[in-house]
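J.: Got a predicted structure here, sequence first:
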Amino acid sequence: MRELISFKSKSNLKLNYLIDGILIQSFLQILLIAFTHKGLFPDLNSPYYQGIVGIAIIVNLFVFILVLLNIKRLKTAAIQETMIAQQKKYLDNLGKLVETIQQQKHDFINHLQVIAGLTELNDVEELRKYVKEITAEVKPQFQFISLKRLELKSLLFVKAGIAKDKNIDFNIQVSDDFEDFPLCKIEGVNLLGNLINNAFTAALKDSKPKVFVHLDKEEKDGKNFYIIKVQNNGTTIPQNLGDKIFAKGYSTNNTDGLGLYIVKSIVDKYNGEISYTSSEENGTVFTIRIPT
């Protein structure tokens, strides 16, 4: 499996250097131990051997310092790559929002023209049916109107449009306005967006895809928590995977494997909790608790 991993990114290149440094340091330590073994080198006190030991110690310390520096750089590179991935997903969502708004604009104009035509024809019964159909169509897109976080409202608006295009039964229940939700805008979009994306992918494996999103706030043990639940039918998660699904690069859908890793990283940053259940009967449910 490891032979299939590409090492073209900067962080992976630094990882290779780091591994090389650790191997070199380990080799030098073995040499140093060997040189200080009197059984192997009886003339250990001679200036020649003392000089070799001194050089080995200096080189070993130098390599050790390089290893520490590379560990720090590798950590920084990994954080930067994660941030870039988060920003890319955020920009993708913004682009989809613009496209959805443009599409909705044209749809509303068409609906208004039809309503105007039916009014002119004085066809009250057909007008009533048409308005009822429009109401049923746009209702899912306005179930989250009470949200005070504009980025979350925009995200759900986009996802509702995508769900409509893909014939996904998408329902949203908002029980709190999320005004004091502690995550920044990009983090909030990435967390909820990745969960919904995964839910869409899994649900589409079912002949009647369904996705349900619930945003709430609850009190537990004297503390307040924001609750995000995303439920879907379709593909389930094998029980033996456990927390492996949150590992960076791990995927069961041939994707980049960053979605749940990013979600878990954000949850951990805010000392939150993430859990999931998955079964054929109830589908897959991801539950996130973020302390206020």
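T.: Received the coordinates, thanks. Numbers count the residues shown, from 1 in each chain.

J.: can we go C-alpha only for contacts and neighbour counts from here?
T.: Will do.

J.: What are the boundaries of the helices in the stretch 51-200 of the chain?
T.: 124-138, 150-165, 185-203 (DSSP state H, counting those that start in this stretch).

J.: Which of those helices sits closest to residue 230?
T.: helix 185-203 (6.7 Å; CA to CA).

J.: Let me know which of the helices of the stretch 51-200 of the chain is the nearest to residue 86.
T.: When the helices of the stretch 51-200 of the chain are compared (using CA to CA), the closest one is helix 185-203, at 6.3 Å.

J.: Name the residues that touch the closest one?
T.: 86-87, 89-90, 151-152, 155, 159, 163, 168, 209-211, 228, 230-236, 259-260, 262-263, 266, 286 (CA atoms under 8 Å, 6 or more residues apart in numbering).

J.: at 7 Å what do you get?
T.: 86-87, 89-90, 151-152, 155, 209-211, 230-235, 259-260, 263, 266 (CA atoms under 7 Å, 6 or more residues apart in numbering).

J.: same check, this time on stretch 136-148
T.: Against stretch 136-148 from outside (CA under 7 Å, 6+ apart): 153, 157, 160, 171, 172, 173, 174, 177, 178, 179.

J.: what number of residues lie near the first one?
T.: So that's residue 153. Here the number of neighbours of residue 153 (other CA atoms under 10 Å) works out to 19.

J.: repeat for the fifth one
T.: Residue 172 is flanked by 18 other residues according to other CA under 10 Å.

J.: just the second one next, same as before
T.: For residue 157, the tally of surrounding residues (other CA under 10 Å) stands at 22.

J.: In a strand, residue 217, correct?
T.: Yes: checked against DSSP: H, G, I helix; E, B strand; the rest coil, residue 217 lies within a strand.

J.: you'd agree it is up against residue 225?
T.: Yes: using CA atoms under 7 Å, residue 217 is in contact with residue 225, at 5.6 Å.

J.: that older thread, let me have the helices of the stretch 51-200 of the chain in CSV, extended by distance to residue 100.
T.: Formatted as CSV, the helices of the stretch 51-200 of the chain follow (distance: least, CA to CA, whole Å):
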stretch, distance to residue 100
helix 124-138, 13
helix 150-165, 6
helix 185-203, 15
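
J.: Go through those and name the closest to residue 94.
T.: Judging those by CA to CA, what sits closest to residue 94 is helix 150-165, at 8.1 Å.

J.: one more structure, for comparison:
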Amino acid sequence: MDVMPLIPFLGVSVPESLVLYYMVLALTKKKESPFVVIILSLLTSIFSFSIRTMPVRFGIHTISQVVLMTIFLNLFFRLPWHTSAVVMVLSSVFLGLAEGISVPLLAWVFKLKLEQIISDPLLRILFTLPHLVLLSVLAYIIGKRGWRLPLISEKLGIKNESDKRTTKQSIRQNCLLTLCLVQALMLVLLNLSFHAYNTGVYPSFTLKTLIEVGSIVLLVSVLATIFVSGYLLKVIEHDAKLETEIHYARERHNLHLRLQVERHDFYNHLTAIYGYIKACHFDQAETYIANLYHTVSSIGSLLKIEPPDLAAIISTKYEEAKINGIKFFWYVKIHDGSLPLSSEDLTHLTGNLLDNALDAVKSNGSPRIDLVLICNKLGLELKVSNNGSPIPQNVRQNIFVAGYTTKSIKQHSGLGLYIIKQIIDRYDGQLELREPDDYSGVEFVIYIPWNK
């Protein structure tokens, strides 16, 4: 273990601890007394020095120091445990990355060997100052600008103007930035470990220690990648659901607007019918009444559908199909108006399947879509069929994977069927992909049982 005299050690460790604590304060937008921060930094450094004097494995003092600082953040800064851990790890990543780059770079500039710097307390203090100054400036900028990762804001429940302006793109960029920082730190740590082993600057750093450090680096890199990837997937899925909710809200508004228009035009319809009859154009009057009856009955049928969200989505897709010359037949029967799943999830299922069907039949000469939704005591069955091109067998196994799409990436996120699969699994439902009975094409059949 690398052991320095107490005073020189404190000359390195106390400033590092100060910078780490102030970085945490900047990231969490907290304010604490400088006296408290200095005392905590001194206690942290003394604790780290005590660990270094013990016959423990290389790197244990660093891990112990991070754990102690996390505890201090919870006790004295009143941060939740998970938030303390996140900001402490992130601050340590900044420090480790800055030190791992700055010290070797300065050693190369001044033509000194790392072992000379490490073995000389004065040089060690001097070569530590540049990256600490850099991190201090970074902490000041973070605090001044109010920068922080969405994950930290989410844990703290921070709601300010800058957070409101946070976009999906910035969230993804921050996640990727965090991953890159962690991976870069791991590479720097691995490089320094190889150097320490080759030069023998740390007598306790043996081949076994090198293997252990390498294993830890690999493990941290893998876990960081898995964590960030999972978090990104949740963010993207949440964004897709939010966009769908907004889209469905607009469709409900359009249905209400359509009803208002029909009510407003009712007098005009009566006037037109009266004019045809007055002029003895009975055939035209009959045709006009038939068309009007078809429109009103269609709206009336939709209004009988419960929940209203489902009526709105069917109405909108029906109008979209009508505009594009697509035959759209639908049948909905819900016993007692009760459902084995939430109305939001049912709307997601129906809307996504209809969107896929509308896309699938665009290239067909006589496009057709059928929707059948029946809910009774046995459960809910939803069937959406279309006469578009059948889905190849080699594609079927991938269509429910997040991000997979055979369409333009700019226009489709590849999350529609993934969200459908997630909803079905949540309710222990079943999904079947087959060919319709009446024509060639694709039919999705979803069954959702009642919860026992």
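T.: All right, it came through fine. What you see is a predicted model; the values in this text were computed from it and never measured.

J.: Among the contacts of stretch 136-148 of the first structure, name the buried ones.
T.: Neighbour counting with 16 or more other CA atoms under 10 Å marks 153, 157, 160, 171, 172, 174, 177, 178 as buried within these.

J.: what sits against the first one?
T.: In other words, residue 153 of the first structure. 144, 147.

J.: Map it onto the second structure.
T.: Taking TM-score structural alignment, residue 153 of the first structure has residue 311 as its aligned residue in the second structure.

J.: Residue 298 of the second structure versus its match, what's the distance?
T.: Residue 311 of the second structure sits 11 Å away from residue 298 of the second structure, going by CA to CA, to the nearest Å.

J.: What is the burial count for the equivalent of residue 193 of the first structure over in the second structure?
T.: Under the alignment (TM-score structural alignment), residue 193 of the first structure pairs with residue 351 of the second structure. Residue 351 of the second structure sits with 22 neighbouring residues when counted by other CA under 10 Å.

J.: go on, residue 202 of the first structure?
T.: By other CA under 10 Å, neighbour count at residue 202 of the first structure equals 22.

J.: Give me the contacts around stretch 284-292 of the first structure.
T.: 181-182, 224-233, 236, 267, 270, 272-278.

J.: Identify those among these that sit within strands.
T.: 224-232, 273-278 (DSSP state E).

J.: In PyMOL, how would I select the buried members of these?
T.: Remark: buried members of those, expressed as a PyMOL selection using 16+ other CA under 10 Å:
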select buried, resi 225+226+227+228+229+230+231+232+274+277+278
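
J.: Any buried residues in whichever strand or helix holds residue 12 of the first structure, and which?
T.: Residue 12 of the first structure is part of helix 10-35, with elements assigned from DSSP states H and E. Neighbour-count burial for helix 10-35 of the first structure flags 11-12, 14-15, 17-18, 21-22, 24-25, 28, 32, 35 (criterion: 16+ other CA under 10 Å).

J.: Likewise for stretch 293-312 of the second structure?
T.: Buried-residue list, stretch 293-312 of the second structure, by 16+ other CA under 10 Å: 299, 302, 303, 305, 306, 307, 308, 309, 310, 311, 312.

J.: Any chance of the residues you listed in a markdown table with distance to residue 27 of the second structure as columns?
T.: Compiled in a markdown table, these are given as follows (distance: CA to CA, whole Å):
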| residue | distance to residue 27 of the second structure |
| --- | --- |
| 299 | 54 |
| 302 | 51 |
| 303 | 51 |
| 305 | 50 |
| 306 | 47 |
| 307 | 44 |
| 308 | 44 |
| 309 | 41 |
| 310 | 44 |
| 311 | 46 |
| 312 | 44 |
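
J.: okay, now residue 23 of the second structure: neighbour count?
T.: 27.

J.: now it, what's its secondary structure?
T.: helix.

J.: Hmm, it is touching residue 139, no?
T.: Yes: assessed by CA under 7 Å, residue 23 of the second structure is found in contact with residue 139 at 4.9 Å.

J.: What's the match for residue 170 of the first structure in the second structure?
T.: So, by TM-score structural alignment, residue 170 of the first structure is matched to residue 328.

J.: Figure out which of the helices of the stretch 51-200 of the first structure is closest to residue 252 of the first structure.
T.: Comparing the helices of the stretch 51-200 of the first structure under CA to CA, the one sitting nearest is helix 185-203, at 10.0 Å.

J.: So which residue is dead centre in the second structure?
T.: residue 235 (1.2 Å; CA atoms, centre = their mean).

J.: residues in contact with whatever residue of the first structure lines up with that residue?
T.: Superposed on the first structure with TM-score structural alignment, residue 235 of the second structure falls opposite residue 77. Residue 77 of the first structure makes contact with residue 11 under the criterion CA under 7 Å, 6+ apart.

J.: Can you tell me how far residue 77 of the first structure is from residue 285 of the first structure?
T.: On the measure of CA to CA, residue 77 of the first structure and residue 285 of the first structure end up 33 Å apart.

J.: With residue 70 of the first structure instead?
T.: Residue 70 of the first structure is 40 Å from residue 285 of the first structure, by CA to CA.

J.: For those two, indicate the residue with more neighbours.
T.: Neighbour count, other CA under 10 Å: between residue 70 of the first structure and residue 285, residue 285 has more, with 22 against 18.

J.: Give me the secondary structure label for the more buried one.
T.: strand.

J.: Could you do the one 4 residues further on as well?
T.: Secondary structure for residue 289 of the first structure, judged by three-state DSSP, is strand.

J.: Give me the number of neighbouring residues for the corresponding residue of the second structure for it.
T.: Residue 289 of the first structure maps onto residue 447 of the second structure when the alignment is built from TM-score structural alignment. Applying other CA under 10 Å, we find 20 residues neighbouring residue 447 of the second structure.

J.: For residue 447 of the second structure, which non-adjacent residue is closest in space?
T.: Spatially, and ignoring its direct neighbours in sequence, residue 447 of the second structure is nearest to residue 381 (4.6 Å; CA to CA, 6 or more residues apart in numbering).

J.: What is the equivalent residue in the first structure for the one you found?
T.: Per TM-score structural alignment, residue 381 of the second structure is aligned with residue 227.

J.: isn't its match right next to residue 213, touching?
T.: No: taking CA under 7 Å as the definition, residue 227 of the first structure is not a contact partner of residue 213, at 10.5 Å.
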